[in-house]
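Trainee: sequence and predicted structure are below.
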Amino acid sequence: MTTPTTGTDRLADLSATTLLRFATAGSVDDGKSTLVGRLLHDSKSVLTDQLEAVERASLGRGQEAPDLALLTDGLRAEREQGITIDVAYRYFATPRRRFILADTPGHVQYTRNMVTGASTAELTVILVDARNGVVEQTRRHAALAALLRVPHVVLAVNKMDLVDYAEPVFAKIAEEFTAYALNLGVPEVTTIPISALAGDNVVEPSANMDWYGGPTVLEHLETVPVSHDLAGCHARFPVQYVIRPQTAEHPDYRGYAGQIAAGTFRVGEEVAVLPSGRTSKVVGIDLLGTPVDVAWTPQSVTLLLEDDIDISRGDLIVPAGDVPAVGQDIEATVCHVADRPLTVGQRVLLKHTTRTVKAIVKEIPSRLTLDDLSQHPEPGSLVANDIGKVRLRTAEPLALDDYADSRRTGSFLLIDPADGTTLTAGMAGEAFAPAGSSSAVTPAAAEPDDDGWDF
């Protein structure tokens, strides 16, 4: 007799599977939300009450069949307009893998929302309408995927049912997009012909496209290689909190708590503390109150060091033999997300990992035109959804990796010091450049600081 699976067994199975974060993108009405809804529905990841709510909403809009796009378009404004205007996150799992998906907007007006959704994604699904092929917004989304260093890109040629499932139509679109994406530096492109509305090649293989022998969308999502073994990456530990319990049992305990941003730390390893540059040795690692010999990203741990060093929130602990450049002059590519513009000379706060420092926008050398990847020189300012290059000067030294080397420690935020509004998302280093080709931070001596901002 077969033993029934318990809830505990199910949780154990899920914890043993890998996690894939992916985002969808595409032009308005290309079918992003319908694709996501089809994935959730056909993979049986939709609860009965959710499906019933979608059916009721669809009937209220005069539709005979359930509109699966409503599974992700949860905002009332989105339903009224029939477009996605915000990033809708969904969590689901199959026996082979767990997923966190971000359904991002397609309109150029919401470029900043795609940046938000794709910034942590390991895969991006870009949809195109088979009737329209590669359009301007398709090229924008490919450029953003390259800019954000998304490792895997899937081109889903949707609405194949409206072009009679014609192979030549798919082949032409796939060839054009693949050539463009690879030219941008996208490392991998997979092309799949689908019909999200009918379900062709989304979860189940299509009986209408026997000329296609590749994976379905879900099969590719379940099998695409996702490396969570970051042991070979630059090990980085931003200090979030200094723990000093001062108890009778541990009178001299001094631990540095935080989440490992990348890489692996081991007991006995020589480390450096930045920005001071002082060195020490890891003599202990506490994980959930239990001593361990090794810890890796994304675990939250407490490190204990051999020497009594002045360490506070925002300091960065790194291997002594792998120290990033430390300086006050930063060159970066940024996406401006606020409605108020970013201007030369503006005073901002720069948040990098757990460290927040004052900074000044010294220069905006160029603004990127995503249509043809041309640079508009010296724009003077960046407005909402603009992507451009900036040069910043910080009040205190910072240790930034190149974004091409580390998406976690190579990224930062610019914040309005007056009200805490997030202004800009930044990526240290050069956009579309080969990994390691540029220096994120240039060491420099501090300039006179008369009013606390002109450094």
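Mentor: Looks like it arrived, so ask away.
Trainee: only C-alpha atoms from now on, for both contacts and neighbour counts.
Mentor: Fine.
Trainee: which residues are in contact with the residue lying closest to L230 once chain neighbours are set aside?
Mentor: Leaving aside its chain neighbours, L230 sits nearest to G263 (5.1 Å; criterion: CA to CA, 6 or more residues apart in numbering). Residues in contact with G263 (CA atoms under 8 Å, 6 or more residues apart in numbering) are L230, A231, G232, C233, H234, A235, R236, W296, T297.
Trainee: let's bring in a second one:
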Amino acid sequence: MFTNPTTEPVLARTKDQLRFITCGSVDDGKSTLIGRLLHDSKMIYHDQLKALERDSLKYGSTGNDIDFALLVDGLEAEQEQGITIDVAYRFFTTPRRSFMVADTPGHEQYTRNMATGASHAQLAIILIDARKGVMVQTRRHSFICSLLGIRHVVLAVNKIDLVAYKKECFDRIARDYLAFAAGLSFTSIIPIPISARYGDNVVDRSAHTKWYHGPCLLEHLESIDIQSDTESQAFRFPVQWVNRPNPDFRGYAGSVASGRISTGDEIVVAASGRTTRVKRIVTYDGDLVAAEAGDAVIITLEDEIDISRGDILSQPNDRPKVADQLAAYVIWMDNEPLSPGRNYVLRIGSQTISGSITAIRHRIDVNTCEHLAAATLSLNEIAFCDFVTATPAVFDPYNLNRKTGSFIVIDRYTNRTVGAGMIAFPLRGATNIAEQALSVDRRERAALKNQKPCVIWFTGLSGAGKSTIANLLDQKLFAMSRHTMLLDGDNLRHGLNADLGFSETDREENIRRVGEVAKLMADSGLIVICSFISPTRAERDRVRSLVGKEEFIEVFVDTPLEECARRDPKGLYSKVKSGKIKNFTGIDSCYEAPTTPEVHLRTVEQTLEHSAEAVVDVLRARSVLDG
């Protein structure tokens, strides 16, 4: 099929569709809101309306009024209990835009269903009961939406009629939510006071809220500028199936995950690195000149090369990552706890790979965003984990491409989907190059320098005095003819880590790179002095395990936050106070102090000179300076 060479080329059609999700706590009115939206925008057929009226009398909770929630609560159990259990999808169209909405459950036990709906959405409507304010589940759903790449939020303060349409109530809830969401990755948050039951500010502006001057819900959904980022992203084509109906035709079937490709373009098989050119782009309706994100096509190539299901085609100058170790966020979705080291099946797009979790770096408290130590994960818990795969995986970081950066975790014995993951970055590139054994080891190199190699890791809040003490230590060791190298956080961000920002993922990568560099320098026999905030125990422990426990010396520069803010050597705390800096460690981003550091410096009680000398004493006690 799809092999008629005489078909005239056609162009792919573009579609303007907004995919959004409703979420929030139980009984906040998510299903009612969607039902009201469909009804007031004239998207309900006459027979559906009659059936809705009958069901409202049987299952409804609104007296003699129509219960719009029943329009999307399709399961009988949902109708009887008045809750949403499964994800309900509805499609509707207005003159300005088409929509796909996912109504997701509010109960904590169905968080996995909510995450499923959020993974495909571009915008989230987060409902809050005007009588209750921001709830635990509101925070959990908001965090998951942010984690899953949703950047636009409508804060729907529902049941505003039950608080007499009070502006003060709306303003308080909006203020509380915006304060919580400041640490999340949302681009826009639009608060709207609504009554889903009576239709206030859903499709038409309400006369009861004359104090509100923003858009009504449908107006905002129709006008918000959410161009599909997939068209501007790098070309990715996961191969779903090799189509070979006869000896004269070989094509590769799938959907374009992102970007655009044209006939004649050069492409590469990401895993193998083999390059060729696109010969034809075939569809049932005829050949295309070009294909773009969302188009289901068959691609034929100029050359015969080995390609199978799971391979990803890309452009040679912008290839995805290929690695057998990766770091990813995981939402655990099974009643049976996660088992680190256990073999699971990872499905990344069309790739099916055996893999396991080697370490849980930290579990995330979705209410406070705090990083917590964890040995396992229970149902609905979220963590940042390290994975290893049996064969190389092809992927993009999730923040760059949601289609090629997400995966599901499958129990290989029960075939249940037990988790969902979002890839942050590769830990090691997968290659066929074996590690080269070296004839001269690190201790022999260090012996030439009359010292033992080690990594001295200064950690503490900004302004604690880490860099100053580290510099004094470097001077003292230099005066003793020791061979050292000082790695400072600010300096490395001008070079090695200049491409990194200050998101959680970038901060993790910053410390990972520093750890690798410190290890290499220690391997050359140096005493490596590192000065980094490194706020989480997990990332510091990772460097410790990389370098070796005996050669890693953690120095906790313990200075109270108030004293750091008073010193403010770089003016950062002033910028935080004025709102110019968000997610600042110690203020609105947590710092996990070391529990058992090798050196504990209290800078309020001792001078900088005494602090540096205390580290030298530890180096002598550990025979680092004895040679």
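Mentor: Okay, I see it. Just so you know, these numbers come straight off a predicted model, no measurement behind them.
Trainee: now the TM-score, please.
Mentor: Superposed pair, TM-score by TM-score structural alignment, normalised by the length of structure 1: 0.88. Supporting alignment: 420 aligned residues with a CA RMSD of 2.0 Å.
Trainee: hmm, back to that, the residue nearest to L230 of structure 1 maps to what in structure 2?
Mentor: Superposed on structure 2 with TM-score structural alignment, G263 of structure 1 falls opposite G259.
Trainee: rewinding a little: and the contacts of G263 of structure 1, which of them are in strands?
Mentor: W296 (DSSP state E).
Trainee: so which of the contacts of G263 of structure 1 comes closest to N113 of structure 1?
Mentor: Minimum distance to N113 of structure 1 across the contacts of G263 of structure 1 is 26.3 Å, recorded for T297 (CA to CA).
Trainee: thought the closest one was touching F265?
Mentor: No. Counting by CA atoms under 8 Å, T297 of structure 1 stays clear of F265, with 9.1 Å between them.
Trainee: who's more crowded, the two?
Mentor: Taking other CA atoms under 10 Å, T297 of structure 1 and F265 do not tie; F265 has more neighbours (25 against 21).
Trainee: can I assume that one sits in a strand?
Mentor: Yes. F265 of structure 1 sits within a strand when classified using DSSP: H, G, I helix; E, B strand; the rest coil.
Trainee: gap between it and V239 of structure 1?
Mentor: Look at F265 of structure 1 and V239 of structure 1: by CA to CA, to the nearest Å, they are 14 Å apart.
Trainee: what strand or helix carries K172 of structure 1?
Mentor: Using DSSP states H and E, K172 of structure 1 sits in helix 167-184.
Trainee: who does that helix touch, helix- and strand-wise?
Mentor: Packing partners of helix 167-184 of structure 1 (3 or more CA pairs under 8 Å, 6 or more residues apart in numbering; DSSP states H and E): helix 136-147, strand 152-158, strand 189-193.
Trainee: nearest to D371 of structure 1, of those?
Mentor: Per CA to CA, nearest to D371 of structure 1 of those: helix 136-147, 6.1 Å.
Trainee: these two touch, right, R112 of structure 1 and N385?
Mentor: Yes. Contact criterion CA under 8 Å: R112 of structure 1 and N385 qualify, at 5.1 Å.
Trainee: overlap in contacts, these two.
Mentor: Common neighbours of R112 of structure 1 and N385 (CA under 8 Å, 6+ apart) are C335, H336, V337.
Trainee: alignment lookup: the first one to structure 2.
Mentor: C335 of structure 1 maps onto I331 in structure 2, with residues paired by TM-score structural alignment.
Trainee: right, and that match touches G419 too?
Mentor: Yes. Counting by CA under 8 Å, I331 of structure 2 does reach G419; the two are 5.6 Å apart.
Trainee: looking at these two, which is more packed in?
Mentor: The residue with more neighbours, out of I331 of structure 2 and G419, is I331; 26 against 22, by other CA under 10 Å.
Trainee: what's the matching range in structure 2 for the longest strand along structure 1?
Mentor: Criterion DSSP E: the longest strand present in structure 1 is strand 355-369. Using TM-score structural alignment, strand 355-369 of structure 1 corresponds to residues 351-365 of structure 2.
Trainee: buried stuff in the matching stretch?
Mentor: Burial within stretch 351-365 of structure 2, assessed by neighbour count using 16 or more other CA atoms under 10 Å, is assigned to 351-364.
Trainee: go on, stretch 12-27 of structure 1?
Mentor: Buried residues in stretch 12-27 of structure 1, defined by neighbour count with 16+ other CA under 10 Å: L14, T18, L19, L20, R21, F22, A23, T24, A25, G26, S27.
Trainee: can you pull the contacts of the aligned residue in structure 2 for L423 of structure 1?
Mentor: Aligned counterpart of L423 of structure 1 in structure 2: V418 (TM-score structural alignment). Going by CA under 8 Å, 6+ apart, V418 of structure 2 touches W332, M333, D334, I408, V409, I410, D411.
Trainee: quick check, central residue of structure 2?
Mentor: Compute the mean C-alpha point of structure 2, and by CA atoms, centre = their mean the closest residue is L147, 4.0 Å away.
Trainee: any idea how far that one is from V394 of structure 2?
Mentor: The gap separating L147 of structure 2 from V394 of structure 2 is 21 Å, by CA to CA.
Trainee: and I44 of structure 2, by the same measure?
Mentor: Using CA to CA, I44 of structure 2 is found at 44 Å from V394 of structure 2.
Trainee: do you know how far R112 of structure 2 is from I331 of structure 2?
Mentor: Distance from R112 of structure 2 to I331 of structure 2, by CA to CA: 8 Å.
Trainee: shared neighbours of the two, anything?
Mentor: N380.
Trainee: what does D396 of structure 2 correspond to in structure 1?
Mentor: Checking TM-score structural alignment: D396 of structure 2 goes with D401.
Trainee: number of residues surrounding the nearest residue in space to its match that is not next to it in sequence?
Mentor: Computed as CA to CA, 6+ apart, the closest residue to D401 of structure 1 that is not its neighbour in sequence is G410, at 4.6 Å. By other CA under 10 Å, 21 other residues sit near G410 of structure 1.
Trainee: equivalent analysis for the one 3 residues further on, please.
Mentor: Residues within reach of L413 of structure 1, counting by other CA under 10 Å, total 20.
Trainee: what's the match for it in structure 2?
Mentor: Under the alignment (TM-score structural alignment), L413 of structure 1 maps onto I408.
Trainee: identify the residue nearest that match in space, chain neighbours excluded?
Mentor: A420 (4.4 Å).
Trainee: is the one you found in a helix, a strand, or coil?
Mentor: Three-state assignment for A420 of structure 2 (three-state DSSP): strand.
Trainee: confirm for me that it is in contact with D334.
Mentor: No. Counting by CA under 8 Å, A420 of structure 2 stays clear of D334, with 10.4 Å between them.
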